[in-house]
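# Pasting a predicted model and its sequence here:
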Amino acid sequence: MAALARIRTGLWALVAVVAVAAAGFYAYTSMTSSAEAAGLGHGDYQLHTVGGEAFTRDSFNGHPSVLFFGFTHCPEVCPTSLAEIASWYETLGDEAKNLNAYFVTVDPERDTAAVLSDYVAWTGKVTGVTGDPAEIEKATKAWAVYAAKVPLDGGDYTMDHTASVFLLDNKGEFSGTIAYREDNATALGKLRNLLAKS
């Protein structure tokens, strides 16, 4: 009986140690994630809109924004995301009058200002952003966006890239994301929350 009691006590001690370790790991990862999120977008990139205006980190100051990284030859994700952004504006109406939207290309070699301007024009709301490849790379790194060229048969290529929409408050600070094809009601709730805080 005494041996059994010692084993039981030892097992409970082990459970306690594991629980404390798990709690510590959770706290560490939460703090790390928060710290990383707080630094999103804080980079020294020099891009320009399709209208020729400078586009930098400071361009987000003064208004809430949605930000998406994509490319004009994108077969599905980008046109779908643009359509969703346009539908959010339509649903929100005057609620979104101060909300800005930006589409930053991850394929600056093909997405000139003229090409990108035509691509986003139909939305009536989204501003296209492009720039030199080196500056685009700085921007993707600042936002922790994955973007990689994928060769296709015949010498052409496509791009793999992060498909989330970034939400920024009126100080240009990261405020969350909307996932690709996220439930529309959930997306609108996130946008309304963003607008209420900005």
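Everything's here; your move. Numbers count the residues shown, from 1 in each chain.
# For the rest of this, base every contact and every neighbour count on C-alpha atoms.
Will do.
# State which helix of this structure is the longest.
Assignment by DSSP state H gives helix 2-38 as the longest helix of the chain.
# In that one, which of the residues would be classed as buried?
By 16 or more other CA atoms under 10 Å, the buried positions in helix 2-38 come out as Ala37.
# do stretch 138-148 as well
Buried residues in stretch 138-148, counted by 16+ other CA under 10 Å: Lys138, Ala139, Thr140, Lys141, Ala142, Trp143, Val145, Ala147.
# any idea how far His73 is from the last one?
Counting by CA to CA, to the nearest Å, the gap from Ala147 to His73 is 14 Å.
# which SS state does Pro75 fall under?
Pro75 falls in the coil class when you classify it by DSSP: H, G, I helix; E, B strand; the rest coil.
# Please compare the first structure with the one that follows:
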Amino acid sequence: MAADKRILALGAVATVLVLATGGIWLSQTKDSDPFGQCRKSVVAGGMEAFGAPFTLTNQQSQRVTDKQVFAKPSLVYFGYTFCPDVCPLDVSRNGEARRLLSERGLDVNDVFITIDPNRDTPEALQSFAEVQDPELIALTGSSEEIDAVAKAWRVYYKLNNQDDPEDYLVDHMTNTFLVMPGQGTVEYFGRDVSPEDMATRTACFVNAAK
């Protein structure tokens, strides 16, 4: 009986120590992360594992680097202009979030990277941007360049062009990434996030970086 009591007592002490240590670790982790109070997404390896340097072509046929594109906080979406429904809705949502942030005095880029470079020429991207968001930065490149960029952001896509090389659909992921200058990718947003929620969460990161 006495031994059982000692075991129970030691177990209780161990539990308290584990909880206390865990609380200290979580507190230190949050304190060490300048965006800790803003993050809602958790991924294996951390968000810093997303992204890599690139050089792509914008809708003005200019070659631009990641440093030029991400000179401001940026909402980044991977899609294609021939997408019948999902991409236009998502890009429109991102554009509305950018406008809401602008009304708050926060300057954020709205970025679209095609996953269909064969059809998404600079001219096609220009027409798409004019409809979606006049401030949209739309990017294309060679198939190899797009493959590398998509892989860096862990974006899955598949061209279903085996039967029809012109009129085909593309399977793809629909996350929007938030990239901060000098910090890399810090967050991502799913399709269910509203423009207002995206703007509020993005503003948290932008203000925390100041």
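Received the coordinates, thanks. Since the structure is predicted, the reported quantities are computational estimates derived from the model, not experimental observations.
# Among the buried residues of stretch 138-148 of the first structure, which are located in strands?
Counted as lying in strands by DSSP state E, out of those, are Ala147.
# tell me the two of the buried residues of stretch 138-148 of the first structure that are most distant?
Of all pairs drawn from those, the widest gap by CA to CA lies between Ala142 and Ala147 and measures 12.4 Å.
# what do these two both touch?
With CA atoms under 8 Å, 6 or more residues apart in numbering applied, the contact sets of Ala142 of the first structure and Ala147 do not overlap.
# tell me the contacts of the residue nearest to the spatial centre of the second structure?
The second structure has Phe177 as the residue nearest its centroid, 0.8 Å off, counting by CA atoms, centre = their mean. Going by CA under 8 Å, 6+ apart, Phe177 of the second structure touches Ser74, Leu75, Val76, Tyr77, Thr185, Val186, Glu187, Tyr188, Phe189.
# Chain neighbours aside, what residue packs nearest to the equivalent of Ser87 of the first structure over in the second structure?
Mapped onto the second structure by TM-score structural alignment, Ser87 of the first structure lines up with Glu96. Distances taken as CA to CA, 6 or more residues apart in numbering place Pro195 nearest to Glu96 of the second structure, at 5.9 Å, with adjacent residues excluded.
# Arg93 is in contact with that neighbour, correct?
Yes: counting by CA atoms under 8 Å, Pro195 of the second structure touches Arg93, with 5.5 Å between them.
# coming back round to it: dump the contacts of Phe177 of the second structure into a markdown table; add neighbour count and secondary structure as well.
Converted to a markdown table, the contacts of Phe177 of the second structure look like this (neighbours: other CA atoms under 10 Å; DSSP: H, G, I helix; E, B strand; the rest coil):
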| residue | neighbour count | secondary structure |
| --- | --- | --- |
| Ser74 | 24 | strand |
| Leu75 | 27 | strand |
| Val76 | 24 | strand |
| Tyr77 | 25 | strand |
| Thr185 | 23 | strand |
| Val186 | 20 | strand |
| Glu187 | 25 | strand |
| Tyr188 | 21 | strand |
| Phe189 | 21 | strand |
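# distance between stretch 132-140 of the first structure and the chain's centre?
Remark: stretch 132-140 of the first structure is offset 16 Å from the chain centroid, using CA atoms, centre = their mean, to the nearest Å.
# Pull out the buried positions in stretch 178-197 of the second structure.
178-181, 184-189, 194-196.
# Which residue ranges of the second structure form strands?
Assigned by DSSP E, the strands in the second structure fall at 55-58, 63-65, 74-79, 109-114, 137-140, 157-159, 170-172, 176-180, 184-189.
# closest one to Ala124 of the second structure among those strands?
Per CA to CA, nearest to Ala124 of the second structure of the strands of the second structure: strand 137-140, 9.7 Å.
# Output the residue interval of the first structure matched by the closest one.
Strand 137-140 of the second structure corresponds to residues 127-130 in the first structure, going by TM-score structural alignment.
# mean shift between that stretch and the second structure?
When the second structure is overlaid, stretch 127-130 of the first structure sits 0.7 Å from its aligned residues on average, using mean CA distance after the TM-score superposition for the first structure.
# where does that stretch sit relative to the chain's centre, distance-wise?
15 Å.
# Kindly report the same for stretch 64-80 of the second structure.
Offset of stretch 64-80 of the second structure from its chain centre (CA atoms, centre = their mean): 10 Å.
# ok, residues contacting it?
With contacts defined as CA under 8 Å, 6+ apart, stretch 64-80 of the second structure is touched by 53-58, 87, 91, 94, 107-116, 120, 137, 150, 155, 170, 172-181, 206.
# and that stretch, how far apart are its ends?
19 Å.
# Tell me which residues touch the corresponding residue of the first structure for Leu178 of the second structure, please.
When the first structure is aligned by TM-score structural alignment, the residue opposite Leu178 of the second structure is Leu167. Going by CA under 8 Å, 6+ apart, Leu167 of the first structure touches Pro64, Ser65, Val66, Leu67, Phe174, Ser175, Gly176, Thr177, Ile178, Leu191, Leu194.
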